[in-house]
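S.K.: Compute the structure for the input listed below.
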Amino acid sequence: MSSTPQAAQVVVVTGASGGIGRATAQAFAARGAKVALLARGEAGLAGACADVERLGGQALAISTDMADPDQVEAAASHVEDVFGPIDVWVNVAFTSVFAPFTEITAEEYKRVTEVNYLGYVYGTMAALKRMKPRDAGTIVQVGSALAYRGIPLQTAYCGSKHAVQGFHEALRCELLHDKSGIRTTMVQMPAVNTPQFDWVLSRLPKPAQPVPPIYEPEVAARAVLYAADHPGRREYWVGGSTMGTLIANAVAPGLLDRYLARTGFSSQQDDRPQDPGHPTNLWEPADGKGGHDYTAHGSFDDRATNRSPQLWASQHHGVLALGAAGLVVAATVLAGARGRR
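M.R.: From the prediction side, this is the model:
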C-alpha cells in the first residue's frame, strides 16, 4: 500500500541573503522545502538561490526592503502565486549602527527601527493575512539576548529588539485568546558569526565584533528550524551566553549595567585596524550591484563554535525534568535505605 507523498513545505525567510537568514534558508532547503528568499542584495540573493537548489529545495528570490510595507505585501502575494499557501514565515532581516547614542543621527535611528521592528511587523501582517483564512501556519521571530538586555554602542538595535519582544508577546496573547491555529514563537540568539560585522555602519575606532562566545550561523539555523517545528513554546534561548545574560539581567540588572559599562566597549571591538572603505548596508545593500556574496558566515570562523549544549537543553525540557525527577527519587530512596541501617 503506497502512501501519498507529503507536499513540500512553503517557507518565507526575510534577510535571506546572508547570516542567520541564509543559514536558515539552507536548513529548510535540505529537507526539500520551497523557500522564498526576501532580501535587498542581488549578489546575496543569487547565492542564496544557488544554495537552496543545491541542497534539494526550490528557491524563489524576491528583492524586498522590509521597511516598505507595500514591498512586503507584494512579496507575500508573489510567494503564494508561485509556491502556494505559506506554511512558515521567518522574520530575520535586520540592520544596525555601532556607535555611542550621541553619534547616531535621527535618520539612522529611524532606519534601524523601520527595518528591525517595523519590518517584523509588516512581515507578520503579510503572513497573518494569508494564514488566518486557513487557521494554520507558523511565524518565527528571530530575536536576540539583546531583546531583554541592552548593551552599550547598540542603542538602536537593542531598542528595536525590545520592541519586537513586546510585539511578539502581545500578538501571542491575541492568538491564544482567539484559539487560533496559527502559532508564533521567538528565538533569542547569542552573538553569531554573520557578515553584519563586515558591513555594519560603525563609528568605532576599531572594527565591530560579536561579543564572545561566538556561534556559527548554523547553530542559529538549527534553532529556528526546531522552533518552526515546535511553535507551541513562546520562545527559545540559544547559547549558554544568552541563558546567562538573561538570568543575570533578571536577578541583578543594576550590577550588569555596571559590568557592561566597564567591558561593553572593548568586547565589541576587534584588534584589527578599522578599514575606512568598508561597505555599509544601512541604506543600500552591501551585496548589491558591484558588491559580492557575503554568504552566511562572517569573519570569525576561527573563533566561532558550531555546538551549543544549551540549545539541546532548551529543546528538551521534558527530558531534563524527567531526569531531574529520577535523580530526586533515587536520592530519596538511597537516603531512606541509609536511615534503615
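
S.K.: okay, CA-based contacts and neighbour counts for the rest of this
M.R.: OK.

S.K.: From Leu320, how far off is Thr332?
M.R.: Note on Thr332: its distance to Leu320, by C-alpha to C-alpha, to the nearest Å, is 18 Å.

S.K.: nope, Pro213 is what I meant
M.R.: Applying C-alpha to C-alpha, the value for Pro213 to Leu320 is 24 Å.

S.K.: can you check Ala67 too?
M.R.: Noted for Ala67: a distance of 41 Å to Leu320, by C-alpha to C-alpha.

S.K.: Give me the more crowded residue out of those two.
M.R.: Here Ala67 and Leu320 are compared on neighbour count by other C-alpha atoms under 10 Å; more neighbours surround Ala67, at 23 against 13.

S.K.: Touching, that one and Val115? I think so.
M.R.: Yes - contact criterion C-alpha atoms under 8 Å: Ala67 and Val115 qualify, at 4.7 Å.

S.K.: OK, contacts around Ala23?
M.R.: Ala23 sits next to Ala16, Pro217, Glu218, Ala220, Ala221, Ala296 when contact means C-alpha atoms under 8 Å, 6 or more residues apart in numbering.

S.K.: let's see 10 Å
M.R.: Going by C-alpha atoms under 10 Å, 6 or more residues apart in numbering, Ala23 touches 16-17, 29, 48, 51-52, 194, 216-222, 224, 295-297.

S.K.: That one sits in which helix or strand?
M.R.: Here Ala23, judged by DSSP states H and E, is contained in helix 19-29.

S.K.: Can you classify the residue most central in space within the chain by secondary structure?
M.R.: Centroid check for the chain by C-alpha atoms, centre = their mean gives Val142 as the closest residue, at 2.9 Å. Secondary structure of Val142, reduced to three states by DSSP: H, G, I helix; E, B strand; the rest coil: strand.

S.K.: That one and Asp301: what is the separation?
M.R.: 22 Å.

S.K.: Please apply the same query to Asp70.
M.R.: Taking C-alpha to C-alpha as the measure, Asp70 and Asp301 are separated by 37 Å.

S.K.: Equivalent analysis for Trp199, please.
M.R.: 16 Å.

S.K.: Which of the two has more residues huddled nearby?
M.R.: Comparing Trp199 with Asp301 by other C-alpha under 10 Å, the one with more neighbours is Trp199, at 21 against 14.

S.K.: which ones are touching that one?
M.R.: By C-alpha under 10 Å, 6+ apart, the contact list for Trp199 reads 95-96, 208, 278-282, 285-287, 294, 298.

S.K.: Restricted to buried residues, select the residues you listed in ChimeraX.
M.R.: To isolate in ChimeraX the members of those that are buried, counting by 16 or more other C-alpha atoms under 10 Å, one can use:
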select :95,96,208,279,280,281,282,285,286,287,294,298
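
S.K.: quick one: which of the contacts of Trp199 is nearest to Tyr157?
M.R.: Distance to Tyr157 across the contacts of Trp199 (C-alpha to C-alpha) is lowest for Ser96, with 5.5 Å.

S.K.: and this one, so I can compare the two:
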Amino acid sequence: MTTRVVVVTGASGGIGRATARRFAAGGNKIALLARGEAGLDGAARDVERAGGTPLPIVVDTADFAAVDAAATRVERELGPIDVWVNNAFTSVFAPFTEIGIDDFARVTRVSYLGYVHGTKAALTRMLPRDRGAIVQVGSALAYRGIPLQTAYCGAKHAIQGFTEALRCELLHDGSRVRVTMVQLPAVNTPQFGWVLSRLPRRAQPVPPIYQPEVAADAIVHAADHPRRREYWVGGSTVATLLANAVAPGVLDRYLARTGYRSQQTPQPRDPRQPANLWDPADGPGEPDHGAHGDFDDRSHRRSVQLWASQHHGLVAAAGAALAGTAALALRAGRTPRTRR
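M.R.: Coordinates of the predicted model:
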C-alpha cells in the first residue's frame, strides 16, 4: 500500500485519536490537528507506536487562517495531502434557553465552520492535483435533532447540507476529489466529561454506545472508498434515521419524554469538571484523556450494521438470492400435483 499523508482534526482525543491510530497502522504520515497539547503529545506517541509518522500541530479549527497555515506546514513537512478528516467539535449540554449566544456561536464556529475551514484548506491543495478524499465525521444527529444538544445538532445538520451541496459541485466539475460523510451513533469518548454542561446530572451518550475504534474503522474505510456518499454506523443510527423519515412527529414526542433522562446518569454533575468550549481541557499541565470515555463497560466493540454498510454489494446479492429462493419455494408449493 502506498504511504499516504492524512490530516485528522480533533486528533487529541476520542474519535480523532482512535482514527489517527488506525491510519498510522498502515505506515502513513499523520498530521494531528487540535488545541490540546497534552492530548496531541499522546496522540503523536500513539501514531509512532502504531508505525506511522506524526506531525502534531496546535490549531483552533474556528480560525481559518490557522487551519490554512497548518495545511501549508503539512505539505511542506510531510508531502501532498491525500486524506483530510474533519472531526473537531465542541458543544454545550443544556436546554437552548440556558445557552448564551456567545457560547452557541462558539460551538457553531468550531463544530460547523471548522469543517468548512478544513474542507476549504484541503480543496485548495487537492483540486489542482485532481485527487484526494475528504471525510466529514457526522452523526445520526445530522438528520434528527435531540433535546439538550441544539448547538451540536444545528452544526451537524449544517455540515450535512454543506457537504451535499459541495458534492454536487465536484460532480458538475468532473473532479476526482471525493467527499464522503460518516454518520455515527453514540460513541464512548471523553467529551461527556469535558463538554460544557449545565445539566443537573452527569452527561452520558444515548445507549447503545460504541467504542471509538468502531467509528475509526468506518472513517478509514470511507477514506479508502470515498465514492460512497455516506456510511451509516450502528443499528441505532439506521433506526433513528428511518423513524425520523417515516414518523418525525412521533419521534418528537418520544424524545420529549425520554431525551432528558437518556442523556444523564443518576450521578450528579461535578461542578468542577473541565469545559473545553473556549479553552482545551487537555492543555499544558492538564491530563491526556485518550480516546475512551468512562463507559467502557457499556460500549460495543463492533457494529454489524457497519459491516453491512461497507459491503452493500454482498448484502444486496445475499438478499436477492434469498428472495429468489423464497420465490422458487413459493412457486413449488403452488404447483399442482400430477394425478396418478
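
S.K.: one step back: now, among the contacts of Trp199 of the first structure, which is nearest to Arg234 of the first structure?
M.R.: Nearest to Arg234 of the first structure, judged by C-alpha to C-alpha, of the contacts of Trp199 of the first structure is Thr95 at 24.4 Å.

S.K.: what do we get in the second structure for the closest one?
M.R.: Under the alignment (TM-score structural alignment), Thr95 of the first structure maps onto Thr90 of the second structure.

S.K.: Lys110 of the first structure now?
M.R.: Lys110 of the first structure maps onto Ala105 in the second structure, with residues paired by TM-score structural alignment.

S.K.: what's the average distance of whatever helix or strand its match lives in to the first structure?
M.R.: For Ala105 of the second structure, the element it lies in under DSSP H and E is helix 101-108. Here helix 101-108 of the second structure, set against the first structure after superposition, deviates by a mean of 0.3 Å using mean C-alpha distance after the TM-score superposition for the first structure.

S.K.: In the first structure, which residue range corresponds to the helix or strand that comes right after that helix?
M.R.: Moving toward the C-terminus from helix 101-108 of the second structure, the next helix or strand (DSSP H and E) is helix 114-126. On the first structure, the counterpart of helix 114-126 of the second structure by TM-score structural alignment is residues 119-131.

S.K.: Stretch 191-199 of the second structure too?
M.R.: With TM-score structural alignment applied, stretch 191-199 of the second structure matches the range 196-204 in the first structure.

S.K.: residue in the second structure matching Tyr157 of the first structure?
M.R.: Using TM-score structural alignment, Tyr157 of the first structure lines up with Tyr152 in the second structure.

S.K.: Next: Arg307 of the first structure.
M.R.: By TM-score structural alignment, Arg307 of the first structure lines up with Arg302 in the second structure.

S.K.: Next, count neighbours for that match.
M.R.: 17.

S.K.: Which strand or helix spans it?
M.R.: Under the criterion of DSSP H and E, Arg302 of the second structure resides outside all helices and strands.

S.K.: wait, what's in contact with it?
M.R.: Counting by C-alpha under 10 Å, 6+ apart, Arg302 of the second structure has contacts Tyr210, Gln211, Pro212, Glu213, Val214, Ala215, Asp217, Val233, Gly234.

S.K.: residue boundaries of the helices in the stretch 101-250 of the first structure?
M.R.: Ranges of helices in the stretch 101-250 of the first structure, per DSSP state H, counting those that start in this stretch, are 106-113, 119-131, 155-177, 196-199, 217-229, 240-251.

S.K.: and these as JSON lines, adding distance to Leu260 of the first structure?
M.R.: Converted to JSON lines, the helices of the stretch 101-250 of the first structure look like this (distance: least, C-alpha to C-alpha, whole Å):
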{"stretch": "helix 106-113", "distance to Leu260 of the first structure": "22"}
{"stretch": "helix 119-131", "distance to Leu260 of the first structure": "28"}
{"stretch": "helix 155-177", "distance to Leu260 of the first structure": "13"}
{"stretch": "helix 196-199", "distance to Leu260 of the first structure": "20"}
{"stretch": "helix 217-229", "distance to Leu260 of the first structure": "24"}
{"stretch": "helix 240-251", "distance to Leu260 of the first structure": "11"}
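
S.K.: Tyr259 of the first structure: which of those helices is closest?
M.R.: Ranking those by proximity to Tyr259 of the first structure (C-alpha to C-alpha) places helix 240-251 first, at 11.0 Å.

S.K.: what packs against the next helix or strand after the closest one?
M.R.: Proceeding N to C from helix 240-251 of the first structure, the next assigned helix or strand is helix 253-263, under DSSP H and E. Applying 3 or more C-alpha pairs under 10 Å, 6 or more residues apart in numbering; DSSP states H and E, one finds that helix 253-263 of the first structure contacts helix 240-251.

S.K.: 8 Å instead, please
M.R.: Using 3 or more C-alpha pairs under 8 Å, 6 or more residues apart in numbering; DSSP states H and E, no helix or strand is in contact with helix 253-263 of the first structure.

S.K.: Identify the residue range in the second structure corresponding to that helix.
M.R.: Going by TM-score structural alignment: helix 253-263 of the first structure matches residues 248-258.

S.K.: before we move on, what about stretch 279-291 of the first structure?
M.R.: Counting by TM-score structural alignment, stretch 279-291 of the first structure pairs with residues 274-286 of the second structure.

S.K.: got a list of contacts for that stretch?
M.R.: With C-alpha under 8 Å, 6+ apart, stretch 274-286 of the second structure has contacts from 35-39, 90-92, 103, 106-107, 193-197, 288-289.

S.K.: Now do that stretch: distance from first to last residue.
M.R.: Stretch 274-286 of the second structure stretches 10 Å from its first residue to its last (C-alpha to C-alpha).

S.K.: any idea how far His297 of the first structure is from Leu320 of the first structure?
M.R.: Going from His297 of the first structure to Leu320 of the first structure by C-alpha to C-alpha gives 32 Å.

S.K.: again with Leu327 of the first structure
M.R.: 11 Å.

S.K.: With Asp229 of the first structure instead?
M.R.: From Asp229 of the first structure across to Leu320 of the first structure, the span is 20 Å (C-alpha to C-alpha).
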